[in-house]
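Participant: Could you work out the structure for the sequence below:
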Amino acid sequence: MDIDYELYKIFYRVAVAGSFTKGAEELHITQSAVSQAIKNLESRLGTPLFLRDGRRIRRSQEGEVLFRHIAQGILNFSAGERSLKEMAGFDSGEVRIGVGDTICRYHLVPIFKSFAEAYPGIRIQVKNRTSSGILSLLRSGSIDFGIVSLPAGPGQYKIQLFRTVRDVFVASGRYEVLQNRSCDIDELVNYPLLLLNGESTTRKLLDHFLQSRGIKVVPAIELESMDLLEEFAKIGFGIAHVEELSVQRAISTGELFIINTEPALPERELGIVSLGATLPSRAANLMCEFILTREPVPSVY
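Facilitator: Modelled structure (predicted):
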């Protein structure tokens, strides 16, 4: 059977997007052209590839099997095209990175600045997601690599340690009774706690640490941003669990203080996560090496 790569490319984009409309937008063709291409491919293979429910679609069992077989091939084609474009040197190219708010702001912005100055011809595309969202982008081929809190969760990933960070509990003067002394972790959980939502890796690590001591936490406030946790702590809403680097400025100005817990919270690892043994382009490899060789710098925020 002759293989029409264009049909498979359209199928792949629709499958990843979960929508004929979004797939058409990404491919820069009309929705009717996408619909006709999928119909032709289904006719050629003799099986439905998508199950339709109004405007929503999902892959059929057969479509899921096909997707697993062709996904890596499509990604390899794309990587090959990008590598050829970069063979002349680093005057051009693109690197696509997935990263969360706090890691990006306090660890990567200075690195991105230095990289852009050293390689002005390489375009940096950053997609901001939670750790689980970053892994989803990685599996779909939407990014070259991601930087997440470890562990990365189930899946076949190549992981390189980027940095070790320390999380702390911080509070405003409203809780000065806890300042300048050691506070048992069992005592601390009796205060209103401001935590990241339960789906974040950072929160899961904290929950695991507390549960190992027989402590179950019901937070007063759950948020998706450490910056917001900091702001709520500043106005006295409770005690926030944040990365130490992210609150350096608030500590130096006296708006917040670090609570010395007993035992101290365990350190947490950040890692560069990718698929396969090699990254898909020279630009991605260059950026990865650049990130791994940079030392932490004090926050300017």
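Participant: Could you use CA atoms for every contact and neighbour count after this?
Facilitator: OK.
Participant: May I ask which helix or strand encompasses residue 117?
Facilitator: Residue 117 is part of helix 109-118 when elements are defined by DSSP states H and E.
Participant: May I see the buried residues of that helix?
Facilitator: The neighbour-count check on helix 109-118 (16 or more other CA atoms under 10 Å) flags 110-112, 115 as buried.
Participant: try stretch 217-232
Facilitator: Those would be 219, 221-222, 225-230, 232, for stretch 217-232 by 16+ other CA under 10 Å.
Participant: Which of those fall in helices?
Facilitator: The members of the buried residues of stretch 217-232 that map onto helices under DSSP state H are 226-230, 232.
Participant: I'd like the buried residues of stretch 217-232 written out as JSON lines, with distance to residue 298 added.
Facilitator: Converted to JSON lines, these look like this (distance: CA to CA, whole Å):
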{"residue": "219", "distance to residue 298": "30"}
{"residue": "221", "distance to residue 298": "28"}
{"residue": "222", "distance to residue 298": "27"}
{"residue": "225", "distance to residue 298": "20"}
{"residue": "226", "distance to residue 298": "17"}
{"residue": "227", "distance to residue 298": "17"}
{"residue": "228", "distance to residue 298": "20"}
{"residue": "229", "distance to residue 298": "20"}
{"residue": "230", "distance to residue 298": "18"}
{"residue": "232", "distance to residue 298": "23"}
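Participant: End to end on stretch 203-218, go ahead and measure it.
Facilitator: Stretch 203-218 has an end-to-end distance of 12 Å (CA to CA, to the nearest Å).
Participant: Kindly report the same for stretch 229-238.
Facilitator: Span of stretch 229-238 from end to end, CA to CA: 9 Å.
Participant: Show me what stretch 273-281 is in contact with.
Facilitator: Stretch 273-281 is contacted from outside by 76, 79-80, 82-83, 86, 95, 138-139, 144-148, 152, 156-160, 285, using CA atoms under 8 Å, 6 or more residues apart in numbering.
Participant: mind running it again at 7 Å?
Facilitator: 79, 82-83, 144-147, 157-160, 285 (CA atoms under 7 Å, 6 or more residues apart in numbering).
Participant: got it, and stretch 241-258?
Facilitator: Residues from elsewhere that reach stretch 241-258 (CA under 7 Å, 6+ apart): 106, 166-172, 194-195, 226, 234, 299, 301.
Participant: so who does residue 3 touch?
Facilitator: Counted by CA under 7 Å, 6+ apart, residue 3 has zero contacts.
Participant: Mind checking what secondary structure it has?
Facilitator: coil (DSSP: H, G, I helix; E, B strand; the rest coil).
Participant: And it, how close does it get to residue 74?
Facilitator: 14 Å.
Participant: which element follows the helix or strand harbouring residue 241 toward the C-terminus?
Facilitator: Under the criterion of DSSP H and E, residue 241 resides in strand 239-243. Sequence-wise, the next helix or strand downstream of strand 239-243 (DSSP H and E) is helix 248-252.
Participant: to compare against the first, here's another:
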Amino acid sequence: MLPDLNRLRVFYHVYSLQSINMAAKNLHLTQPGVSQHIKKLEFEIKTPLFIRRHKKIIPTWAADKLFAMVKPFMETLGSEIKNISKPMDHPYGLLRIGAPLEFGKTYFPAICQAFRKKYNQVTFKIRLEEPDQLLDMLNKGILDFVVIDYFSAKDQFFGRPEQYKIDSLAEETFILASSKEYFENMMGKNISFETLMSMDFITDEHEPFILKHWFWHYFKKSISKFNIIMAIESHQALLNCVRLGMGLAITADHLIWNEIETGKIVPIFPTKEKVLNKISLVQLRDKKATLTEETFQTFFKKQIKAKENLK
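Facilitator: Here you go, the predicted structure:
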């Protein structure tokens, strides 16, 4: 049996505010009334939710888990209930979208701004995370759809691609990037396997998976160790390290297109066959998209295609 929904609503406010007194004021209830709701909820789910200290409450592990389940529902309900009486013939309301960090930072601000010029009743909540985290949030209903990059559906979707609707948006080329000075002075313009393996590398991954993939693609050699002189979580910081001539790093060509064109950055291609990374829009196959989702997705695809054609 599900817990009383009104008690879950009270719990949501208590947890969010970390205060029974403040929750009581927000809900226009008495403090004892709020406390009684929490006690009854704890009885229903048969576990304590808060540890009481003097003038302070501390959420338990069970409270953290319950809040993670309740939060998406409460926040979606709060943002959508005001729109429930509006006509359904035009886009409106909140879109919850996920994307990789650099792709999201590069494309979403301008595209969302352009979309809102046409449909100003649409708002956005954008999550920028790793693909596996985005898929997890999609599966849990936290996101409406996601844009992810991956080498292959088999690798990325954990053997279950059939549960997703996957629409290809674009392909980006992964390059091993070097500053012009590093390429000329440190490498002597030599891109042999032996020379590359003696160079310094920068990565923004905990495990240099993409770097390993790049070397396997071109040299069919499995590399267990690189001379990584810096691991940094920001891709923009990684690119700055390349610009400074600290070493070599993997990036997508479109992120530094102008610098490649002007010769400031040298893309290294040991052979003509390039490493391609697919960008796709992914949603759950059994979820019916709303008019707002469909309209934005169509708009988004056109915007990405237009940007690709400008390269």
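Participant: returning to what we had before: dump the contacts of stretch 241-258 of structure 1 to JSON lines, plus secondary structure.
Facilitator: JSON lines is the format used below for the contacts of stretch 241-258 of structure 1 (three-state DSSP):
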{"residue": "106", "secondary structure": "helix"}
{"residue": "166", "secondary structure": "coil"}
{"residue": "167", "secondary structure": "strand"}
{"residue": "168", "secondary structure": "strand"}
{"residue": "169", "secondary structure": "strand"}
{"residue": "170", "secondary structure": "strand"}
{"residue": "171", "secondary structure": "strand"}
{"residue": "172", "secondary structure": "coil"}
{"residue": "194", "secondary structure": "strand"}
{"residue": "195", "secondary structure": "strand"}
{"residue": "226", "secondary structure": "helix"}
{"residue": "234", "secondary structure": "helix"}
{"residue": "299", "secondary structure": "coil"}
{"residue": "301", "secondary structure": "coil"}
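Participant: circling back: for ChimeraX, write the select line for the buried members of the contacts of stretch 273-281 of structure 1.
Facilitator: Only the buried entries of the contacts of stretch 273-281 of structure 1 go into this ChimeraX selection, using 16+ other CA under 10 Å:
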select :79,82,83,144,145,146,147,157,158,159,285
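Participant: got the residue ranges for the helices in structure 1?
Facilitator: 5-17, 20-27, 31-45, 61-86, 101-103, 109-118, 131-140, 185-188, 201-211, 226-234, 248-252, 282-292.
Participant: Quick one: distance of the third one to the chain centre.
Facilitator: I take that to be helix 31-45 of structure 1. 33 Å (CA atoms, centre = their mean, to the nearest Å).
Participant: and the angle from it to helix 5-17?
Facilitator: Angle between the axes of helix 31-45 of structure 1 and helix 5-17 is 110 degrees (criterion: axes from the mean of the first three to the mean of the last three CA atoms, to 10 degrees).
Participant: Excluding chain neighbours, what is closest to residue 201 of structure 1?
Facilitator: Once flanking residues are discounted, residue 201 of structure 1 sits nearest to residue 149: 6.1 Å by CA to CA, 6 or more residues apart in numbering.
Participant: Can you give me every residue that contacts the one you found?
Facilitator: Residues near residue 149 of structure 1 by CA under 7 Å, 6+ apart: 131, 201-202, 269-271.
Participant: Let me have those residues in CSV, extended by distance to residue 25 of structure 1 and neighbour count.
Facilitator: Converted to CSV, the contacts of residue 149 of structure 1 look like this (distance: CA to CA, whole Å; neighbours: other CA atoms under 10 Å):
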residue, distance to residue 25 of structure 1, neighbour count
131, 26, 24
201, 33, 21
202, 35, 23
269, 38, 16
270, 34, 19
271, 33, 20
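Participant: how about CSV for those, with distance to residue 181 of structure 1 added?
Facilitator: CSV is the format used below for those (distance: CA to CA, whole Å):
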residue, distance to residue 181 of structure 1
131, 34
201, 29
202, 25
269, 27
270, 30
271, 33
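Participant: Let me know the closest of the residues you listed to residue 180 of structure 1.
Facilitator: Lowest distance from residue 180 of structure 1 to the contacts of residue 149 of structure 1 (CA to CA) belongs to residue 202, with 25.8 Å.
Participant: ok, the closest one - contacts?
Facilitator: By CA under 7 Å, 6+ apart, the contact list for residue 202 of structure 1 reads residue 149.
Participant: how much space between it and residue 103 of structure 1?
Facilitator: Distance of residue 202 of structure 1 to residue 103 of structure 1, computed by CA to CA: 12 Å.
Participant: Over to residue 117 of structure 1?
Facilitator: Distance, residue 117 of structure 1 to residue 103 of structure 1, using CA to CA: 21 Å.
Participant: Stretch 61-70 of structure 2: which residues count as buried?
Facilitator: 63, 66-67.
Participant: before we move on, the earlier item: between the buried residues of stretch 217-232 of structure 1, which is nearest residue 36 of structure 1?
Facilitator: Lowest distance from residue 36 of structure 1 to the buried residues of stretch 217-232 of structure 1 (CA to CA) belongs to residue 225, with 43.0 Å.
Participant: what's whatever residue of structure 2 lines up with residue 101 of structure 1 in contact with, if anything?
Facilitator: Correspondence of residue 101 of structure 1 to structure 2, assessed by TM-score structural alignment: residue 101. By CA under 7 Å, 6+ apart, residue 101 of structure 2 lies in contact with 128-129.
Participant: Distance-wise, check residue 101 of structure 2 relative to residue 240 of structure 2.
Facilitator: Distance of residue 101 of structure 2 to residue 240 of structure 2, computed by CA to CA: 17 Å.
Participant: Check residue 124 of structure 2 too.
Facilitator: 30 Å.
Participant: now do residue 204 of structure 2
Facilitator: Residue 204 of structure 2 is 12 Å from residue 240 of structure 2, by CA to CA.
Participant: Ok, residue 229 of structure 2 next?
Facilitator: Using CA to CA, residue 229 of structure 2 is found at 14 Å from residue 240 of structure 2.
Participant: ok, now residue 300 of structure 2?
Facilitator: Taking CA to CA, one finds residue 300 of structure 2 at 29 Å from residue 240 of structure 2.
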